[in-house]
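Build me a model from this:
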Amino acid sequence: MVRQYGLDEIGTISRARVGKRYAVEREADERKFFHKLAAAMNDIISRESVRAAIVAGPGFTKDAFVEFLREKYPELIPKVKIDNISSGGRVGLYEIVRRGLVERVSRENRVSFETSLVEQLMMEIAKGGPATYGEAEVKREAEVKRAASLGAVERLLVADELLRRNRAGVEGVLEQARRTRGKVIIVSTEHDAGKQLSALGGIAALLRFKV
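Now for the predicted structure:
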């Protein structure tokens, strides 16, 4: 796993190399290996709340593994990114980091995550669901503050542009949401969803219940 302090090698799953075997036996052996690998991936993704997993390697085994996931573990596919590297093992892990694959996947995944939240927000607003929004320093912001004070905020979306412009003005709402177990998500205004949030005033909330 890639953590803030660097690579964290959680474990190794090896596949025994056996001499000449029938094709059927080799395929069965490969599928057993894939099952172990997929089960470990599934466990780590669930336990660590991983949003993306990179499957990389120098040969075609990675492609076969991804096809196996499509067949047996389709729920993992949206999180999987595949790429080529020149080496396996720990050397390959460092190559993934050195080539910027982690940063690229993280950036793409973050944009997708933020976009899905803003889309959910717009859907709830359109149907009068549990959501609210408001511009800083104008009347509607009081609705977001009130929702936060009542512990109704499940996710508070804040445009990074608003934080840069008026952090002091929204800091109280952020702290109130955190105190009541709301998640604060800073949304980049460099993509369309962030611009959409900015047009709503730069601050909005998906609520646990309507207020």
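
all contacts plus neighbour counts: C-alpha atoms, from now on.
Noted.

which stretches of this structure form strands?
Shown for the chain, the strands assigned by DSSP state E span residues 2-3, 6-7, 53-57, 80-84, 131-133, 153-159, 183-187, 203-207.

Can you name every helix or strand that the longest one contacts?
In this case it means strand 153-159. Contacts defined by 3 or more Cα pairs under 8 Å, 6 or more residues apart in numbering; DSSP states H and E place strand 153-159 against helix 160-179, strand 183-187, helix 192-199, strand 203-207.

and this one, so I can compare the two:
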Amino acid sequence: MRASINHATGEARLTPESDEDIWHIERVLGPGDIVKSQSMRRFKPGEGESGDKRPVTVEIVAEKIEFHEQTGRLRITGKIKSGHPEEYIQIGAYHTIDVIPGEQVSVVKKWKPYQLERLKEAQSESRRPKLAIVAMDEEKATIALVKGYGVRKVCEIESRASKKDERKVHAQAVAKYYGAILDKVKGYGHRVIVAGPGFEKDNFRKFVEQNDKDVLARLSFEGCSNCEMSGIYELMRQGIVSKIAGQERAAREIEQMNEFIGAISGGPSSGTGGSGLAAYGRKAVAEALAYGAIERLMVNDELVRREEEIEKLVEKAEESGARVVYFNAHEYAGKQLEGFGGIAAFLKFKVK
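Next comes the predicted model:
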């Protein structure tokens, strides 16, 4: 993402370069924000005429904000505040701005520290290598992409090979299976982890080496217990994805939740537990913050956007020098965190 912010006026000019960037923009927007962009608006020259769409520059006051994950498009709907050409603009009428990669959008608002931090994170993530994961065994391969906003299953490829087939027929079916996986992998210009139980991934490696050595340089081979999405999440919990992808957001969240669960394991079911250097739930976290005990705060982004109490708590934590990590509430780790009240913290010292 390309971003420039005028702190005096509160205007941020944002140019997303991917659907991950657009997702980050959606996360920092809220009702009442002023959004300006080039758009298309239907112009009816006369009554009863259907008219046609004309290009306009329009400024709206946001009311409804929707990110469409399948298309990677952000739709922002609100009443028109200003725009030009004036003959195509009706002040006070509703309009929807579509935010897509490559097109600049301006946002004017009172920016909060965590929102500015997210924009910085989006710029940083855009420079990191992207990653695909193939979890495979002799029967099936599951392919997923690790993106800034989470892990997305792309497809499944099934093998038609049967051990009942004669050797030549079986070998041809296996080669076709491997070839289908290789064709999919070749479409990604970034790193790919190939993992699975047993020796199938090793056999696939030999196939790639014989058929496309250039692709082999982008592949990393690891072990996991199965070829389903659960096998892919297993890789992320083990820290393998972060090591290869350079701390991809989704993997980082899973690792931190594992660390947190380890810190509280064996302890009581509320407040602090385990070593005593962790707290969860708004009451326990607020108490730890009052003592200046929070080292790192984890919070679901939806909770911050939805509840003013949590937003103020997060702001106080940032002011105290604590590092704040915002989780995607709709992803694997975010759902885990939701089970702990949507907010948790690592502590510098025990709080009684």
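
TM-score for these two?
After superposition, the two chains reach a TM-score of 0.48 (TM-score structural alignment, normalised by the length of structure 1), with 129 aligned residues with a Cα RMSD of 3.7 Å.

Would you mind telling me which of the helices and strands packed on strand 153-159 of structure 1 is nearest Tyr133 of structure 1?
strand 203-207 (3.9 Å; Cα to Cα).

re the thing from before, can you add distance to Lys32 of structure 1 and give the strands of structure 1 back as JSON lines?
Formatted as JSON lines, these follow (distance: least, Cα to Cα, whole Å):
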{"stretch": "strand 2-3", "distance to Lys32 of structure 1": "27"}
{"stretch": "strand 6-7", "distance to Lys32 of structure 1": "27"}
{"stretch": "strand 53-57", "distance to Lys32 of structure 1": "18"}
{"stretch": "strand 80-84", "distance to Lys32 of structure 1": "20"}
{"stretch": "strand 131-133", "distance to Lys32 of structure 1": "47"}
{"stretch": "strand 153-159", "distance to Lys32 of structure 1": "41"}
{"stretch": "strand 183-187", "distance to Lys32 of structure 1": "40"}
{"stretch": "strand 203-207", "distance to Lys32 of structure 1": "43"}
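
Now distance to Glu95 of structure 1 and mean neighbour count too, for those, in JSON lines please.
Shown next, in JSON lines, are these (distance: least, Cα to Cα, whole Å; neighbours: other Cα atoms under 10 Å):
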{"stretch": "strand 2-3", "distance to Glu95 of structure 1": "13", "mean neighbour count": "9"}
{"stretch": "strand 6-7", "distance to Glu95 of structure 1": "12", "mean neighbour count": "11"}
{"stretch": "strand 53-57", "distance to Glu95 of structure 1": "10", "mean neighbour count": "19"}
{"stretch": "strand 80-84", "distance to Glu95 of structure 1": "10", "mean neighbour count": "14"}
{"stretch": "strand 131-133", "distance to Glu95 of structure 1": "43", "mean neighbour count": "26"}
{"stretch": "strand 153-159", "distance to Glu95 of structure 1": "34", "mean neighbour count": "25"}
{"stretch": "strand 183-187", "distance to Glu95 of structure 1": "30", "mean neighbour count": "19"}
{"stretch": "strand 203-207", "distance to Glu95 of structure 1": "39", "mean neighbour count": "26"}
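
between those, which gets nearest to Ala147 of structure 1?
strand 153-159 (6.0 Å).

any idea how far the closest residue in space to Glu158 of structure 2 that isn't next to it in sequence lies from Asp202 of structure 2?
In space, not counting the residues next to it along the chain, Glu158 of structure 2 is nearest to Lys140; the distance is 4.4 Å by Cα to Cα, 6 or more residues apart in numbering. For Lys140 of structure 2, the distance to Asp202 of structure 2 equals 15 Å [Cα to Cα, to the nearest Å].

more neighbours, these two?
In terms of neighbours (other Cα atoms under 10 Å), Lys140 is the more surrounded of Lys140 of structure 2 and Asp202; the figures are 18 against 15.

Now for Gly231 of structure 2, which secondary structure element holds it?
helix 229-237 (DSSP states H and E).

helices or strands next to that helix in the packing?
Against helix 229-237 of structure 2 (3+ Cα pairs under 8 Å, 6+ apart) you get strand 131-136, helix 249-264.

Now the element after that helix, going C-ward?
Following helix 229-237 of structure 2 in sequence, per DSSP H and E, is helix 240-245.

now for that next one, which elements pack on it?
Judged by 3+ Cα pairs under 8 Å, 6+ apart, helix 240-245 of structure 2 is in contact with helix 249-264.

Next, the angle helix 249-264 makes with the particular helix or strand that has Gln115 of structure 2 in it.
In the assignment (DSSP H and E), Gln115 of structure 2 maps to helix 113-125. Helix 113-125 of structure 2 runs at 120 degrees relative to helix 249-264, counting by axes from the mean of the first three to the mean of the last three Cα atoms, to 10 degrees.

Show me which residues of helix 113-125 of structure 2 are buried.
Neighbour-count burial for helix 113-125 of structure 2 flags 114-115, 118-119, 121-123, 125 (criterion: 16 or more other Cα atoms under 10 Å).

Same question for stretch 309-318 of structure 2.
Buried residues in stretch 309-318 of structure 2 (16+ other Cα under 10 Å): 310-311, 313-314, 316-318.

what do you get for stretch 56-71 of structure 1?
Buried positions in stretch 56-71 of structure 1, judged by neighbour count with 16+ other Cα under 10 Å: 56-57, 62-63, 65-66, 68-69.

Mind checking which of these are in helices?
Of the positions in the buried residues of stretch 56-71 of structure 1, 62-63, 65-66, 68-69 sit in helices, assigned by DSSP state H.

any chance of those in TSV, plus distance to Glu124 of structure 1?
TSV is the format used below for these (distance: Cα to Cα, whole Å):
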residue	distance to Glu124 of structure 1
Lys62	40
Asp63	39
Phe65	39
Val66	35
Phe68	37
Leu69	34
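
looking at the helices and strands packed on strand 153-159 of structure 1, which is buried most?
strand 203-207 (a mean of 26; mean count of other Cα atoms under 10 Å).

so that one versus helix 192-199, what angle?
100 degrees.

now for strand 203-207 of structure 1, which elements pack on it?
Judged by 3+ Cα pairs under 8 Å, 6+ apart, the packing partners of strand 203-207 of structure 1 are helix 101-126, strand 131-133, helix 141-149, strand 153-159.

Include distance to Asn42 of structure 1 when you put the ones you listed into TSV, please.
What follows is these, written out as TSV (distance: least, Cα to Cα, whole Å):
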stretch	distance to Asn42 of structure 1
helix 101-126	18
strand 131-133	32
helix 141-149	34
strand 153-159	26
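
looking at the ones you listed, which is closest to Lys183 of structure 1?
strand 153-159 (4.7 Å).
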